[in-house]
Structure formats: structure tokens, C-alpha cells
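>>> generate a structure from the sequence data that follows.
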Amino acid sequence: MDIEIAEELGLIIKTKTGDYVDRFRNRIMFPILNKNKKVIGFGGRTIVDDSAKYLNSPESVIFKKGDNIYALDKIIENNIRDKVLIVEGYMDVISLYQNGINYVVAGLGTAFTENQARLIKRYFRNNVYLCYDGDNAGISATNKTSSVFNEISVKPNIIMLPDKLDPDDYIKKYGLNDFNKLLESPYDINGFNYEILKKSKKNSNSITDNTIFYESILDFLTKIDTNILRDLYINKISSEFGIDKNSLKEDFLNFDKKDKIIEKKKRN
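Now for the predicted structure:
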């Protein structure tokens, strides 16, 4: 291969001295194939401690991260159309495949895009499952990816992992049977965020802690997009946390109004 082409595709990097080095040196390599089974890029996981954990091929004429999905080619090859499980990383995909879950794919290290979501919808319609890592970054990514799917009228099923685990770690710790039980009882995005909300409550009498938690409740309510569903959650919150329902409704309306004013100022 011509050196200039190899550099353009991100296979090698030119150093300050003019020499070329392997972009993916000291890394386990994961070839990225498009839906037609053509290699279009690579992901690399470091095997040393002094590098970024993951490194992907840069954008090029043949590799657009936001338009492709890792392992989608395998699902198409196996003619799987009934459901798809989206995870964060290459290792999660491989681990799940090794455990017999062959309807799994992953994004490519970037925020999930609308083009990726439309590609998923094209093959799997509405039967989409999200299973991101159980840490704060994974929770944030779950909400962002869910929003992307909502924009194209797909409401994904959310799998919640405990203890900040990723799917690979969860199966190693609890086994495949327990993981399958999670798949059988997914949440919608509101149920997922409500569980996160409950876990955030501290066993404390501190006014500061309780104020922060109450504001988290109000923020949670702003993200629910129908009045009927919001009223159901207001009743649920009132019952579970001993909060006066009418006060909660009034505080929510004031909080939501303030939130919209802030958003309007940001746009202007």
C-alpha cells in the first residue's frame, strides 16, 4: 500500500522526524466491517498502561464513525431481525457472542448518531435494547442514545447494570442466566431514570442533601413528555418518599417554568 494512502487512512502516523510508526502499536486490534462485510477501519485496545484505553481509525473517505455500527455485518449475515442489543464496546460484543447472545452490536466510540439509529431501525424496527455500562458515563450515554432513537419514533428497552459494571464484567460476576433475566425485564427510559433517582437518595437528615435530592426529583419530572405519565410518577414519588402531592405538583410547575426560561436565554 502507498505510504500516503496508509497515512490518510490512519494506519500509520508521521513523526516529527519524518519517520512513520504504526498508529495501533501495542494494541489488540478489532477490524471494523461495514454491512457489506468490507473492512473500513480498526479499533485498538491498549496492552500497556501509558496509552489511551481505546483508539479508533480516524475519519476517512471510507470510514465514517457516525454511519457505521460494529458487528452489524454479523447480524445481517445471520439473518437476525427480531431484536438487537446495543452495547458500548468491542469487548462487550465479543463476550456476549461467546456466551451465545448473537444479536449484539456496538457504537464506535462516539455519541450514537441519528444515522446509526436509522440504520438500526431499518433492520430491527422497534425492538431495540440498550445495555451501556452502569457508571455515570454509561447512564449519561443511555439517556443521549435513547433521545436519538426517540427522534425517529423508536423507544428503546433499557437494561440496567448494577455496581458500575459493563456487560462483560456482569456476566463474569453473575453469569449468563442472570444477564438473560435482565433482558427479560427491561425499563423504558423513564423507568430507568426513576431507578437511578431512587439510588441517588442518601440516608441523611441533612437539609442540603435532601434539597439536592428534591431538585433531582423535579428535574426527573421535566424529562417526562406526557402529562398523564408525569402525574403517575408524581403519585408514585409522593407515595414512596412521603412528599405532599399537591406541593410537588406546584413546585414542578415553578421549576419547569424556570427551566424553560433558562433554556430560552441560552438559545438567544
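>>> use CA for all of it now, contacts and neighbours both
Noted.
>>> what about Lys65, how many residues close to it?
Using other CA atoms under 10 Å, Lys65 has 24 other residues around it.
>>> okay, now the residue nearest to Asp256 when sequence neighbours are not counted: neighbour count?
Leaving aside its sequence neighbours, Asp256 sits nearest to Thr222 (CA to CA, 6 or more residues apart in numbering; 6.2 Å). Neighbourhood size, Thr222 [other CA under 10 Å]: 18.
>>> same question, Val84
24.
>>> shouldn't it be in contact with Ile101?
No. Between Val84 and Ile101 there is no contact under CA atoms under 8 Å: 9.9 Å.
>>> can you give me the strands in the stretch 101-250 of the chain?
104-106, 128-130, 157-158 (DSSP state E, counting those that start in this stretch).
>>> which one of these lies closest to Asn36?
Taking CA to CA, strand 104-106 is the member of those nearest to Asn36, at 15.2 Å.
>>> now what about that closest one, what contacts it?
For strand 104-106, contacts defined as CA atoms under 8 Å, 6 or more residues apart in numbering pick out 69-72, 75, 84-90, 93, 96-97.
>>> same question, stretch 185-205
So stretch 185-205 is contacted by 143, 146, 155-160, 209-210, 213, 216-217, 220, 224 (CA under 8 Å, 6+ apart).
>>> want to put them side by side, so please do this one too:
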Amino acid sequence: MLYPEELVEEIRARNDIVDVVSGYVKLQRKGSSYFGLCPFHNEKSPSFSVSPGKQMYYCFGCGAGGNVFTFLMEYENYTFPEVLKTLADRAGIALPEREYSQEEKKQQDLKSRLLELNKMAARYFYYQLRSENGRQGLEYLKSRQLSDETIKSFGLGFANKYSNDLYNYMKKQGIGDELLRESGLMNVDEAKGMYDKFWNRVIFPIMDVNSRVIGFGGRVMGDGKPKYLNSPETPIFDKSRNLYGLNVARTSRKKNILVCEGYMDVISLHQAGFRNAVASLGTALTTQHAGLLKRYTDEVVLTYDSDDAGTRAAMRAIPIVKAAGLSAKVLHMQPYKDPDEFIKALGAEKFQERIDKAENSFMFEISMLEREYDMKDPEGKTAFYNGVAAKLVEFEVELERENYIEAVAERYHIAFDSLRKLVNRAAMKGAVPVRTEPRRGKKAAGKEEGIKKSQKLLLTWLIEKPKLYGQIKGRISTEDFTEGLYYETAELLFAQLEEGSVIPAKIINHFTEPEQQREAAALFNASLQTDTPAEMEKALRETVYRIRNHGIAHRRAMLEPTDIAGLQRSIVEERELAELKNLHISIE
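Here you go, the predicted model:
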């Protein structure tokens, strides 16, 4: 059975969208809405809007939009039942037992079987490491100075040199090829058939926050390529939404989380007592990673390698971490390359000192910017200061901006007032428009058709000023909204207006497909720039006239030649249309 609509609406109403979204995106109030950097596409200027009145979000850059359910489904990749359970728990609402559809049961069963299969594989790899076949792998781990306790706690294992060893083992356990193919543990080749993805590698089981094995990483023994290999995406493994070591780090009770580059960094740090270390899984840090970190900490220390690649990785990660509302710092390990090398050379105590002295992320960005200029040349030095001023403008809070101006002025021995003038000059130039990439690779929509724009505007205005409905009631109908989705949305909204209770987020719930929800959200977020109330009233009158005129013309075009009654009705509607040109509409 499906959950009753009343229960779904209660769960939505008890989870304020601003509270929920602010757990993932840093929001700042502007007028009646909140704005932040969109978590669904890369941008530098906030175009992601969250409306507490509408209980909706909408990105003016990429078009992402919906209610609190849509947000979690898109951000967390949850199914609707998973979202409902999450938000019900958050609101303290007990969900009744429900029957799942055949497809839901099938997917849930597949996930359960894959988790069990991964547990079997992890145990097999763990056993292999301690067998004669795993001697090379164990010697490698010992050469990295890992203790037996550490090897055990991380469940490290070994895939021996035979490329069909795990496959044969699984077949003996009665596991079918279809499930093995779904697991990501096997490769399939027309000539070779099915064979192990991991062989002749030290194995690192990857666990989710609940310590369930969801995938594997493997480090090759010898000179094979690639050096590190990860499980592919599966129904239970998404590398952009999981972090290695987070199952332990989230309970470490430290004030921050150390974000490293690889498995061995995390393992070495945990062994040295830094159980708050995590690493991304063969990919750069993503917005989903940052949102995941936000659940467990307010501060991230980027603990990347000290080489150029590590520096670039830190520069890419800083804006992502900050956009999630996290404080970001950068740890310097020179003259050592990575945490493992540092700790082996100087020990845990010295590493803690480096953590305590981790550099503020903005000051780190400034120091990286400095490398691009010849500071001995007056022209280069001036260009550098102008570049710094442009970055300082990005701080919207005056006190914060002043503090950073002071810090930069002190570091580079420049007069505070001189740097502040440069910042003010940069601000006066105005922000440069940022080109945002269309969501999910879709081409940005071209100029909307006029009638669609008009229909969007009217729906948005009716949401924001419900009293307008009384002035246009009887003069325009839902039939005048000729597009399928526009018509459905208008019907739902007009019904709410009749009842005197407008809840846009509830209308979004009516649509089941994410694409429809995004389109519906866009209908409630249209805008038209007007300077005076008189201009606004004129725009309203013209919009109502345009929609009604289009509706009449559309209905007449659909008439059968023999439909005399329909033709007569159309003639009456056209006579009434003239009255709309002189319709007085008040926006008060």
C-alpha cells in the first residue's frame, strides 16, 4: 500500500525546508528567501534559492527545484520511501508498516544480497592475506609498518595472483553469475568469460558509515597498472557519496576531520591515533562528500600531499568545502610528501603540532596566488595585490572582510588603508557574471515562448499574492493553461486558492517524476522586473489578457467543424475578452 496523502503532507510540513537544506548548503537570508551556492552544479555566485514561504527550492542557474522530498532524493540519491523514512524519523513521526511494490522489493533484495556477497568477499580476502598465497601482500603491509591490530581493524586482505580464484570460490558457495556481475567483483570478457576484477593486489574493504562493506580498493603488487583500482559503481556503492574511514572518523569526537588523498594515509593516521582521518575514493572531493562531512563536523583540515598535485587538489576542494558551510584549513607537511611519511619521520606529536598550525584556507589561496606573480617586479606586485583585492570582495560580511584585509596587510607588509581602497575599487567595478554549466550536461534553454513565460508569471504571482485570485476569478480558468504540466499545476493551485490555503510544496508532491517536480518548481519562480506598482499592475493586466486570449484561440483551433455550440461559446468568450484590457488589478 501507499502511505496516506495526509501522512505524507504532515511529514513534509514538519520538516522545514530551510532547516533541512541548511544541513547541506550554507544559506544566507536575502529578503524573504535564502540563497546559497547550488549543490547540483558548480557556481561561484549564489543562484540557489530556498523559500520558507513556498517551502521550495529553486536554482536560477541550472533549473533544479522542488520541495524537501525532491531535495533529498536528488542530493542523497534516495528513493521516495527512503526520504519519507528519513524525514519521518527527523520529525519524530512513526511510519506505519507498508507493503512494498514488486520493483521496490526487488531492488531492496538486490542491495541486501550484494551487501552479503561483499561481506563474503571481504572475509575471503582477509583469509587469503594470512595464507601462503598472501605472503607478498602481508610483507608489503608490514613494510609500511602496519601493526597486526591495524590490519585487522581495517579488514585488510589479499587477492592472489590467480584471476579466477574468487570467482571459483563464489561458485562453490552457490552464487550465480547474474549477482556476481552486479557486484562489481568481476569483469566480463567475450573471450575469457567472467573473471576476478581484483587479483595480485592488497585489498582495502570500503565501508559505509554503518560499517557495511560496499566496495573494495586494491593496490597492485609489483609494477602492474593501474597502481590502485576501485570497485565500479553498483547499487550499493557510489564513490562520490562515500568516504574511506568515515565509519570510524564520525565517532572520533575530534573538533575536525582530516581529509587525505588515499587509503594508506588514512590507515597510517588512524594507527598513529588520528582516528578522525578520511579519504575520497579515487576521485576529487565532491559536493556530496562535503555534505556528508557537514553531518559530523564543522571544520575540515585538508591533509593532501605536499606536491603540486596535492596543492591543486586542495585548491579545488576549498570552495566545495566552504560552500557546504564548513570551515576549511590546509595542513603543511613540508619537507615530507604525505602524512604517512611525516609520521614515520617525526612522530604523532609533531603531526598534531602541524594540525594545530594548519593554515586558514583563504590565506592558503592567497599564497598560491602569489606564485603566479613576480613579487620583485613593481608591476607584478601591483597585479598580485589587485588579484587579492578581487578575492577579498567575495566576503559579504563587512567585519569578516575587514579581518581578512588586516591579515593580508600584515602578512605582505602593505598599509591596511591602501589594501582596503583596492578592495573598495574592485567592489565598485561590480561582480563579473559567472557562466554556469547546464545541469547534467543539458543545453541551457533558449528564450522561452511568450505564452509559457506569461503562464509562469501568473502562477508565480498567485503563489506570492493569493489575494490576486479574487480579482481574476471568473475571468481566467485552468483551461487557459494549455500545456499539460501547466494545466495540472494550475488546477491544483486554483483548488488551493478556492480553499484559502496555498501550499506550493504540496503541489510539487503531486508529481512523481523528478523532472516534473523541477518543471513545476520553475513555474513558481518566474520573475519580471518592474519599478513601480503601476508598472506591476499593467504587467498583470497584460499577462491575464495574453493567457486568456491564447486559451480561447487554442480551444477554437481544437473545435470540430460541426461543433456549433462550441463555436458560439468561443464567440462569447472573445466578446468578454475585451473587458480584460480595462481590468483594474490591485497588487495591495
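>>> TM between them?
Superposed pair, TM-score by TM-score structural alignment, normalised by the length of structure 1: 0.78. Supporting alignment: 264 aligned residues with a CA RMSD of 3.5 Å.
>>> possible to save the strands of the stretch 101-250 of structure 1 as JSON lines with mean neighbour count and distance to Asn180 of structure 1?
Shown next, in JSON lines, are these (neighbours: other CA atoms under 10 Å; distance: least, CA to CA, whole Å):
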{"stretch": "strand 104-106", "mean neighbour count": "24", "distance to Asn180 of structure 1": "13"}
{"stretch": "strand 128-130", "mean neighbour count": "23", "distance to Asn180 of structure 1": "12"}
{"stretch": "strand 157-158", "mean neighbour count": "24", "distance to Asn180 of structure 1": "13"}
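>>> run a quick neighbour tally on the nearest residue to Phe416 of structure 2 once chain neighbours are set aside.
Spatially, and ignoring its direct neighbours in sequence, Phe416 of structure 2 is nearest to Ala409 (5.5 Å; CA to CA, 6+ apart). For Ala409 of structure 2, the count of nearby residues is 18 (other CA under 10 Å).
>>> ok, Phe30 of structure 1 next?
Residues near Phe30 of structure 1, counting by other CA under 10 Å: 15.
>>> what is the aligned counterpart of it in structure 2?
Phe30 of structure 1 maps onto Phe204 in structure 2, with residues paired by TM-score structural alignment.
>>> over to Tyr174 of structure 1?
Matched by TM-score structural alignment, Tyr174 of structure 1 corresponds to Leu346 in structure 2.
>>> for Gln352 of structure 2, see how far away its match is.
From Leu346 of structure 2 across to Gln352 of structure 2, the span is 11 Å (CA to CA, to the nearest Å).
>>> do the same with Leu246 of structure 2
Counting by CA to CA - Leu246 of structure 2 and Gln352 of structure 2 are separated by 20 Å.
>>> the two - which one has more neighbours?
More crowded of Leu246 of structure 2 and Gln352, by other CA under 10 Å: Leu246, with 28 against 13.
>>> what do we get in structure 1 for the more buried one?
So Leu246 of structure 2 corresponds to Leu72, using TM-score structural alignment.
>>> and Met363 of structure 2, by the same measure?
Match for Met363 of structure 2 (TM-score structural alignment): Gly191.
>>> report the buried residues of the lengthiest helix in structure 2.
In structure 2, with assignment by DSSP state H, the single longest helix is helix 102-129. Using 16 or more other CA atoms under 10 Å as the test for burial, helix 102-129 of structure 2 gives 110-111, 114-115, 117-119, 121-122, 124-129.
>>> just how off-centre is whichever helix or strand comes after that helix within its chain?
Using DSSP states H and E, the helix or strand that follows helix 102-129 of structure 2 towards the C-terminus is helix 135-143. Taking the mean of its C-alpha atoms, helix 135-143 of structure 2 sits 39 Å from the chain's own mean (CA atoms, centre = their mean, to the nearest Å).
>>> can you pull the contacts of Leu292 of structure 2?
The contact partners of Leu292 of structure 2, by CA under 8 Å, 6+ apart, come to Arg241, Asn242.
>>> residues in contact with the longest helix that structure 1 contains?
Longest helix in structure 1, counting residues (DSSP H): helix 245-267. Residues outside helix 245-267 of structure 1 that contact it (CA under 8 Å, 6+ apart) are Leu218, Asp219, Leu221, Thr222, Ile234, Asn235, Ser238.
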